[in-house]
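# Sharing a sequence plus its predicted fold:
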Amino acid sequence: MEDLGFSLFSSPTTVVGAVVLLMILYLISVGSSSSEAGREPPGPKPLPLLGNLLQLDLQRPYKTLCQLSKKYGSIFTVYFGPKKVVVLSGYRTVKEALISYADEFGEREITPILEDISKGHGIVFSNGETWKEMRRFALTTLRDFGMGKRVAEEKILEECGHLIQTIENYKGEPFNTSCPVNYATSNIISSIAYGSRFEYDDPRFRNLVSRTNETIRITGSADIQLYNMFPRLVGWIKKRQVILKNVKMTKRDVKDLIKELKETLEPQTCRGLVDCFLIRKQKEEDSFTKDTQFTEENLIFSLTSLFSAGTDTTAATLRWGLLLMAKYPHIQDRVQEELARVIGSCKVQVEDRKNLPYTDAVIHEIQRLANIVPLSIPHRTSQDVTFQGYFIKKGTTVFPLLTSVLNDESEWESPHTFNPSHFLNKEGKFIKRDAFLPFSAGRRACLGEGLAKMELFLLFTSLMQRFRFTPPPGVTEDELDLTPAVGFTIPPSPHKLCAISRQ
């Protein structure tokens, strides 16, 4: 590739010839791709090499895709540069693909930047035996350490206390919700993974959280989108170098944490996920198991995936919740009235959820409107498949457009407004909605869904019991900005709130 690059720059004739050849090959592949196998999903006509790049908002591609779905339907094709992508839009289409065709749409698309980060290791960005074994292990271990059980509830409530104390220290003055909320959610997954939490002022912990948030944010930037389309042409871009540096430093810190746990490991007592992994790893080594997935690299990237997902998405959702309470004080009033009437001054527990229908509806509506992962994480077809009358080749990148599910106008009465009534019946009782899929669905659904739900409920209700959230002085509710930030996930744009103690 380096030789080709040199000749391209040294010979104008070769440049023209190479471009013409690439255009011909590209047009032939596009023109003949569906004639033999069947009808492919429609979509806007791509340009050679650039695809539909000029039509895409690379900062918020999910918005462009939603607009295109109105013209081309619930399943359509779009080209991110030379990369062909099939987009699934709307609740019924996304659900059918991920549930009824779970195997066909069940592989993970590993983009160039994700390959750079994990190299196929870990849970989230892997396929085949690595994914199957690591996901099975993580699910089993998370269940054993309390996902949905009392022990996890106790860890979350302990962290609630630390978060409340941190917010109390602001004494009602405006503060950025990002750091304290991120530290709290990071500590919950850390306590399950490592067996203990970190102090909020621990430099290593702060750096882990900061690098994680930065990496997730810039992974969704326009620069990295371009790198994913043309990895050999723009591999030099600064944001890619920042991500690689962050990954290197995080690997170093995680290795140190694993080493510390390994030195004090007692096989009869598992303190957390790392201990369980190390014990299993030793057993497989002792039995000379071939092709074991219990390797250091898989442990490191499973931990970083859990830490990233457990930190970023839950924290972003909770931050959206606090912002929405400040923007809509009448809804905050009703939540706090219900909590006072049902719970009083007692600590909220998970079992209280069934007696708090309005609060539960508000939390679900926060998740729906927050729309944290609008594109989902890209999938890939594991085989040729005919879906809704369209032929999709094996290895095709697929975007299940979650934002189109959470805002499906045929499923939600007022999809673009904050309306807790979406989850309440006429009697004021909580109701489940089929189109509520913030954690995706099928084989690749979020494995920490149960833990995340518990965290959101306990953290949100504990904060609502203790504080009233308001805009900073001089800012009205109407002036609070609900524009999402840009990133792989979409938290609120940077803002400050006041937390007025109610006790």
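That came through, no problem. Numbering: from 1, shown residues only.
# drop to CA atoms for contacts and neighbour counts, all remaining ones
Will do.
# can you give me how far the helix ranked longest in the chain is from the chain middle?
Criterion DSSP state H: the longest helix present in the chain is helix 296-327. Averaging C-alpha positions (C-alpha atoms, centre = their mean, to the nearest Å) puts helix 296-327 7 Å from its chain's average.
# Structure two is appended below for comparative analysis:
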Amino acid sequence: MEVAVTGALFLLWVLFIFIFYSLKMYKEKSQLPPGPTPWFFLGNLLQKDVMPLNKNYSKLVEKYGPIFTIWMGPKPMVVLCGFDVVKDALVDHAEAFGGRINSPIIDRVTKGHGIINSSDIEWRELRRFTVMTLRDFGMGKRSMSERVQEEAVCLVEALAATKGQGFDPTTRITSAVSNVISSVIFGTRFDYADKTFLKHQRIIENEVGLFRTILGLLYSAVPKILDYFPGRHQKIFSDCDELCAFVRENVKVHMQTLDPQNIRDYIDCFLIKSEKEQRSASDTFRTENLVMTVFGLFVAGTGTTSFALISGLMVMAKLPHIQAKVQQEIDEVMSATRAPSMEDRVRMPFTNAVIHEILRYPPSINETIPRTMSCDTKFRGFTFPKGTAVAPMFTTVHRDPLQWETPKQFNPGHFLDVKGQFKKKDAFIAFSAGKRACVGEALVRMELFLFFSTLLQNFTFQLVGAAKDMDLASLFTEFRAKNVCPLMKATRRSV
């Protein structure tokens, strides 16, 4: 009898939640921009004509316009498409569109601490401190350039060891990129074969990948329900806790060996700042904020840059005429024995244009975490209440036919003037824009130029196997869907 009563009460509780959220959803729907009709409780999550957005956005724009609403379960999210709309929001209304989204996946990992999860006041302090510290460690300066150059030499050696045989470049590229940010935040680099280092890379890859899966979208919609269910997400969260524990242990060691006269890395800088702020009313520079900020920097400094660099090698392997032109420019600017430096970039307009096109062409991976409205705002005929989730689709900016001559083609000419010199494009926002723009943009740009030019100086890349017969768009679709890079071979150049 008691079991029956308990079961009945549980079913009533579940029914109440479903009805409550559904009524709330349909009430909010009437106040937001138009969009596809959501399903009961699940919203648009399982509708194949809506999700994934990067595949279906053009049809949605055609039907509803450049501003429309989709439902992530019972939660609405306004989507912004096209250069004019996204620029208007992120640049001209930067403060209003600069609120931090409450991401259940990030909240579960960081427990509300760190630069990603901080309140607005703490976020400003942590962001300002992080940007200044990265600059002090040479972001955009020669000392950081030398760090990347040294790592590029290690990467060249790792690729040379393949001896022209087919290989997946993912692990080697990710290790090199991860070592750059590791040297800044931990004060050390790791061997490419280090098992702990490789495990941490897999953890980062799985956590970032979770945002793009149906499971991740469902978790973001109803975290309190899925917290009680087994599944792959539980393993990912457990692994992230392990990585956070690794960071926490590093922080502990830094505390024990801290020498203010011999600053080694970002952690040291944070600890020194923390000691100075102990008498302040602010609790921003507490230990858990340090742990989770380092975790966030480690994840961000590994995933996006390595994806871009791998994408670049895929493009070069698929488009040998562009690869040859990059190599010709490299050979003309520097000798075979001199490593590329940041000073060379101004003399290598075609290479610079190719790197920018590598960032523009693939579907963006930066659209998984939207922003929120920091206040009630009237925008382009709509009123967005404070707290509304808003997702600017950067892919729609980089594929906007009003801004790019051949938006669906890989074309370095997008960034070259009639004289063949590099030109900036306002519609290029690979690092986001406005209040929440990427804090590590300068470092990423430096890494991409130095790694890319060094690799092309030393190797010619070719696809092997079935990938040779695929067009470039299909290669990227496969890469994004399966997160598996096609096999390629690196043939040592003799210059």
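Noted; the coordinates are in hand. Note that the structure is predicted; figures quoted are calculated from it, not measured.
# what's the mean deviation for the longest helix of structure 1 versus structure 2?
Comparison of helix 296-327 of structure 1 with structure 2 after fitting gives an average deviation of 0.6 Å (mean C-alpha distance after the TM-score superposition for structure 1).
# Structure 2: matching residues for the next helix or strand along the chain from that helix?
Following helix 296-327 of structure 1 in sequence order, the next helix or strand is helix 329-342 (DSSP states H and E). On structure 2, the counterpart of helix 329-342 of structure 1 by TM-score structural alignment is residues 320-333.
# now swap in stretch 297-316 of structure 1 and tell me
Residue span in structure 2 matched to stretch 297-316 of structure 1, by TM-score structural alignment: 288-307.
# re the thing from before, kindly calculate the angle that the longest helix of structure 1 makes with helix 329-342.
Taking axes from the mean of the first three to the mean of the last three C-alpha atoms, to 10 degrees, one finds helix 296-327 of structure 1 and helix 329-342 inclined to each other by 100 degrees.
# now for helix 296-327 of structure 1, which elements pack on it?
helix 178-194, helix 203-219, helix 238-263, helix 329-342, helix 357-370, helix 449-466, strand 467-470 (3 or more C-alpha pairs under 8 Å, 6 or more residues apart in numbering; DSSP states H and E).
# Can you pull out the residues in contact with the match of stretch 297-316 of structure 1?
Applying C-alpha atoms under 8 Å, 6 or more residues apart in numbering, the set of residues contacting stretch 288-307 of structure 2 from outside is 110, 113-116, 170, 173-174, 177-178, 181-182, 185, 204-205, 208, 243-244, 247-248, 251, 267, 270, 365, 440, 444, 447-448.
# rewinding a little: could you export the helices and strands packed on helix 296-327 of structure 1 as TSV, including distance to Asp481 of structure 1?
Output for those, formatted as TSV (distance: least, C-alpha to C-alpha, whole Å):
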stretch	distance to Asp481 of structure 1
helix 178-194	15
helix 203-219	19
helix 238-263	27
helix 329-342	15
helix 357-370	13
helix 449-466	20
strand 467-470	13
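# and Asp144 of structure 1, which of the ones you listed is closest to it?
helix 178-194 (9.9 Å; C-alpha to C-alpha).
# That closest one: which residues count as buried?
Residues of helix 178-194 of structure 1 classed as buried by neighbour count (16 or more other C-alpha atoms under 10 Å): 178, 180-194.
# Identify, from those residues, the entry nearest to Val151 of structure 1.
When these are compared against Val151 of structure 1 (criterion: C-alpha to C-alpha), the nearest one is Ile192, at 9.7 Å.
# residues in contact with the closest one?
Here Ile192 of structure 1 is in contact with 142, 145, 152, 272-273 (criterion: C-alpha under 8 Å, 6+ apart).
# now for the helices and strands packed on helix 296-327 of structure 1, which one comes closest to Thr397 of structure 1?
Closest among these, once you apply C-alpha to C-alpha, is helix 203-219, at 17.6 Å.
# That closest one to helix 178-194, inter-axis angle?
110 degrees.
# Where does helix 203-219 of structure 1 end up in structure 2?
By TM-score structural alignment, helix 203-219 of structure 1 lines up with residues 195-211 in structure 2.
# Buried residues in that stretch, which are they?
Here stretch 195-211 of structure 2 shows 197-198, 200-211 as buried, counting by 16+ other C-alpha under 10 Å.
# with the residues you listed in mind, which one is nearest to Ile67 of structure 2?
Phe211 (22.3 Å).
# Surely the closest one and Asn366 touch.
No - with contact taken as C-alpha atoms under 8 Å, Phe211 of structure 2 and Asn366 are classed as non-touching, separated by 10.4 Å.
# who does the strand or helix carrying Ile500 of structure 1 touch, helix- and strand-wise?
Assigning secondary structure by DSSP H and E places Ile500 of structure 1 in strand 496-501. Applying 3+ C-alpha pairs under 8 Å, 6+ apart, one finds that strand 496-501 of structure 1 contacts helix 150-168, strand 175-176, strand 467-470.
# Relative to structure 2, what is the average displacement of the longest one?
Here helix 150-168 of structure 1 is compared with structure 2 after superposition; its mean distance to the aligned residues, by mean C-alpha distance after the TM-score superposition for structure 1, is 0.4 Å.
# distance between that helix and the chain's centre?
So, by C-alpha atoms, centre = their mean, the centroid of helix 150-168 of structure 1 is 23 Å from its chain's centroid.
# what's the matching range in structure 2 for that helix?
So helix 150-168 of structure 1 is aligned with residues 142-160, judged by TM-score structural alignment.
# likewise the last one?
Across structure 2, the stretch matching strand 467-470 of structure 1 (TM-score structural alignment) is residues 459-462.
# What lies in contact with that stretch?
Counting by C-alpha under 8 Å, 6+ apart, 313, 316-318, 320, 323, 488-493 sit against stretch 459-462 of structure 2.
# ditto for stretch 125-139 of structure 2
115, 141, 143-145, 184, 265-266, 269, 284-285, 439-440, 442-443.
# Now with 7 Å, please.
115, 144, 266, 439, 442-443 (C-alpha atoms under 7 Å, 6 or more residues apart in numbering).
# Also stretch 417-427 of structure 2?
By C-alpha under 7 Å, 6+ apart, stretch 417-427 of structure 2 touches 83, 349, 353, 397-398, 403, 415-416.
# Out of these, which comes closest to Asp227 of structure 2?
Val397 (35.6 Å).
# any idea what the closest one aligns with in structure 1?
Val397 of structure 2 maps onto Val405 in structure 1, by TM-score structural alignment.
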